[in-house]
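**Q** Please work out how this folds:
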Amino acid sequence: MDNAPAAQGRPRLRIAVEKVGPDEVTVSVRGELDLATADQLRSAISALLNRGAVTCIGLDLRGLDFIDSTGIGTLVVAQRICQQVGVKLRLTAVNAFAARILGVVGVDDSLGLPPAHPDTVDLVGVD
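**A** Below you'll find the model as predicted:
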């Protein structure tokens, strides 16, 4: 699944789903996760949950350029819904920008992001 709506000739959000195990997928999110695009991520995660046979969804946010409160809320709600249906949703990779934002608003722990370290420059791996 690859989702790339055009906004003035360039994609604002790209979502790619890759199967990484018999019941595990990684969802890579690139671009801007905000009010205008959060519904695309909600739809992608909902489709995975509705399809069934997935017990773990990894989120790769390395390519995230921007995230607003709607995007953050989408991640938090997705984590809660996944937990309710017995699917583990976890961050597998986060760039320094996204890690900082998630930490500032206080959702880093609930999304499984490890504590930030001063020497973290580009990527925080969560496995």
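**Q** okay, CA-based contacts and neighbour counts for the rest of this
**A** Will do.
**Q** before we move on, which element is the residue nearest the centre of the chain in?
**A** Geometric centre of the chain, nearest residue: residue 59, 4.1 Å, by Cα atoms, centre = their mean. Per DSSP states H and E: residue 59 is located in strand 56-67.
**Q** before we go on, could you also do this sequence so I can check it against the first one:
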Amino acid sequence: MRDSPVGSPYRESGSDREKVSPMSQVDRFAVFPELHITVDPLPNQAIRVRVAGEITMENVADLRTVLHRAIDDVRATAVEVDLSLVTFIDSTGIGKLVAARAHARGNHSDLWITNPGPNVRRVLSLLGLLEILSAPDWAPPKSA
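**A** Here you go, the predicted model:
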């Protein structure tokens, strides 16, 4: 069996041509977005979680683990999630932030986001979550 030229939707086997799903050709080259998370202590047993990259369904479990450990294991009084370096967030990422906030409040803690970039801010605003998830003293920039 030999592969057809790159981009061809067919794989050849002897004299037979077999139609191949376009995704099967892409699967072996798939690159999942990277997510970088750092944790810094703040005064009064609070924690800052800095997130960089894209928050997607492929990597959101890592963010959930860090946030839950901060709340459950460290017993942080508050968790600040700095999104200034997040370039994209999908619905699973947004769902995990909302769930983490509820988890924090259920454990006598609090969780909020700070510094969302323009793309993240726009999505959260459209969903009505920007003010709900933002720190109490944070306000979105006024539009001109």
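**Q** quick one on the thing from earlier: the residue nearest to the centre of structure 1 and residue 90 of structure 1: what is the separation?
**A** 6 Å (Cα to Cα, to the nearest Å).
**Q** on that earlier part again, list the buried ones in the strand holding residue 59 of structure 1?
**A** 56, 57, 58, 59, 60, 61, 62, 63, 64, 65, 66, 67 (16 or more other Cα atoms under 10 Å).
**Q** And the strands in structure 1?
**A** 2-3, 6-7, 10-11, 13-21, 24-33, 56-67, 88-95, 123-125 (DSSP state E).
**Q** Validate this expectation: residue 11 of structure 2 resides in a strand.
**A** Yes - counting by DSSP: H, G, I helix; E, B strand; the rest coil, residue 11 of structure 2 is found in a strand.
**Q** what span of structure 1 lines up against stretch 91-109 of structure 2?
**A** Matched against structure 1 by TM-score structural alignment, stretch 91-109 of structure 2 falls on residues 69-87.
**Q** Just give me the match in structure 2 for residue 20 of structure 1.
**A** Match for residue 20 of structure 1 (TM-score structural alignment): residue 42.
**Q** count of residues packed around the nearest residue to its match once chain neighbours are set aside?
**A** Excluding its sequence neighbours, the residue lying closest to residue 42 of structure 2 (Cα to Cα, 6 or more residues apart in numbering) is residue 48, at 6.6 Å. Using other Cα atoms under 10 Å, residue 48 of structure 2 has 22 neighbouring residues.
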